[in-house]
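**Q** Generate a structure from the sequence data that follows.
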Amino acid sequence: MITIEMPLIQAISEENRNYIRYFDEKLGHVPNLYLSMMHSNHAFRNFYRFHGRKTSLSLKEREAISLVMAQLNNSLYCLSAHTMIAKLNGFSEEEIMQLRDGKANFDTKLATLARLVKSMAVRKGKNITNELNAFFDAGYTKEHLLDVLETIGESYMSNFMAKTMQVPLDFPEAPVLKKNDEDENDDIA
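**A** From the prediction side, this is the model:
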């Protein structure tokens, strides 16, 4: 197995060093995923701008999508990061575990969103008519759908970067989600 070390600060571009100073000031550290992207002069800036885009989705909706996708992509780093972020956004441990499983018994609208995201990812966008109808019936719009797709894409990028770069955890490790027999074919990565 190839080990990809975190970049040395002196090897990071000046623009990326500005981001490091920003995160040190705001968070007290740079998340390892972000630091790993700084092997490139452009990757982090491009990702961060995309991450900061305007969206019709609430923070809770974006976190729900991120949790579903990190679980399906089996990205421990992203599961751990988004578990912590979800807690900061008011989700309980039990709610987080439900969302990771593509469910939300505590909120019907989020349940519809989580089901759609899980179905889209598992079925690669095919045979999701029932989930799409439920999504629109729940009050979501075409704008929401496009923002969901962008958030799924963002999740794929960060999940695969974390796994490929073997980013070390700098968040408390997310607990394991116990799988049901019906969930055996859900892992998409």
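
**Q** From now on I want contacts and neighbour counts done on CA atoms only, so please keep to that.
**A** Noted.

**Q** Which stretches in the chain count as helices?
**A** 14-27, 32-37, 43-51, 59-72, 76-88, 93-100, 108-122, 129-137, 142-164 (DSSP state H).

**Q** among those helices, which is the most enclosed?
**A** Among the helices of the chain, the stretch with the highest mean neighbour count (mean count of other Cα atoms under 10 Å) is helix 59-72, at a mean of 24.

**Q** what angle separates it from helix 93-100?
**A** 70 degrees (axes from the mean of the first three to the mean of the last three Cα atoms, to 10 degrees).

**Q** compare with the first, here's sequence two:
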Amino acid sequence: MTRVPLIDPATATGAAAEQLAATRQTLGVIPNMATAMANSPAALQGFLGLFGALKQGVLPAATQERIALAVAEANGCAYCLSAHTMVSRNAVKLPEEEITAARRGHSLDAKSEAVLHLALAITRNRGPVDKETFDAARQAGLSDEEIVEVIANVARNIFTNYVNEALDVDVEWPLVTPFERTASSATREA
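**A** Sure thing, here's the model as predicted:
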């Protein structure tokens, strides 16, 4: 059960109501994550601002979804894995093998593979990236703009992973469990 109240858009007032309306306009839906985040309208506004800005960036939606899947898997966030698996399948139309590969930090596309290696290095090292990973991103053709947007997408996804995990937000999407938790559960049951 979510650790903070989920702010009901139908009864919300003031800044929370404004940001929940902006959420529907930006995302097309108001997910549980947003209703939890609406406890701080400023936090929800910040998320929506970054989301909207990156949507207009140079990284294609499929690349942004691959990053979201890889970062959610690395952080063990079932909420974000569930939401981004659904978006990847239904909105972006990534093939199932690409969704699974992205969760593991890989892609059949060389440039996407380099993006994911960079994104996971940033995630796991909390910012620092070794020369080899950075050079590999350059060699795969990533521009300065793309590299900065990879960093911004990682930050956005870490924020939502942390919100969902710290607040234990109820997952309203078809549940996708991180590989590590799935393996742990199978080991315990055996």
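
**Q** hmm, back to that, turn the helices of the first structure into a markdown table, including distance to residue 3 of the first structure.
**A** Compiled in a markdown table, the helices of the first structure are given as follows (distance: least, Cα to Cα, whole Å):
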| stretch | distance to residue 3 of the first structure |
| --- | --- |
| helix 14-27 | 22 |
| helix 32-37 | 12 |
| helix 43-51 | 19 |
| helix 59-72 | 22 |
| helix 76-88 | 16 |
| helix 93-100 | 28 |
| helix 108-122 | 29 |
| helix 129-137 | 40 |
| helix 142-164 | 10 |
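
**Q** Quick one, which of those helices gets closest to residue 171 of the first structure.
**A** Judged by Cα to Cα, the one of those that comes nearest to residue 171 of the first structure is helix 76-88, at 5.8 Å.

**Q** so how far is residue 53 of the first structure from residue 68 of the first structure?
**A** 20 Å (Cα to Cα, to the nearest Å).

**Q** do residue 6 of the first structure as well
**A** 26 Å.

**Q** Which one's more surrounded, those two?
**A** More neighbours surround residue 6 than the other of residue 6 of the first structure and residue 53, with 18 against 9 (other Cα atoms under 10 Å).

**Q** so what's the residue positioned nearest the centre of the first structure up against?
**A** Among the residues of the first structure, the one closest to the centroid is residue 66, at 3.0 Å (Cα atoms, centre = their mean). Residues in contact with residue 66 of the first structure (Cα atoms under 8 Å, 6 or more residues apart in numbering) are 82, 151-152, 155.

**Q** how about the nearest residue to residue 52 of the second structure, chain neighbours excluded?
**A** Counting by Cα to Cα, 6 or more residues apart in numbering, residue 26 is the residue found nearest to residue 52 of the second structure once chain neighbours are left out, at 7.0 Å.

**Q** in terms of contact, does the one you found touch residue 50 like I think?
**A** No: in terms of Cα atoms under 8 Å, residue 26 of the second structure does not count as a neighbour of residue 50; the distance is 11.1 Å.

**Q** just to revisit the earlier point, tell me which residue of the second structure lines up with the residue nearest to the centre of the first structure.
**A** Aligning on TM-score structural alignment places residue 66 of the first structure opposite residue 68 in the second structure.

**Q** Same question for residue 164 of the first structure.
**A** Checking TM-score structural alignment: residue 164 of the first structure goes with residue 166.

**Q** Could you check how far its match is from residue 132 of the second structure?
**A** Note on residue 166 of the second structure: its distance to residue 132 of the second structure, by Cα to Cα, is 33 Å.

**Q** swap in residue 141 of the second structure?
**A** 14 Å.
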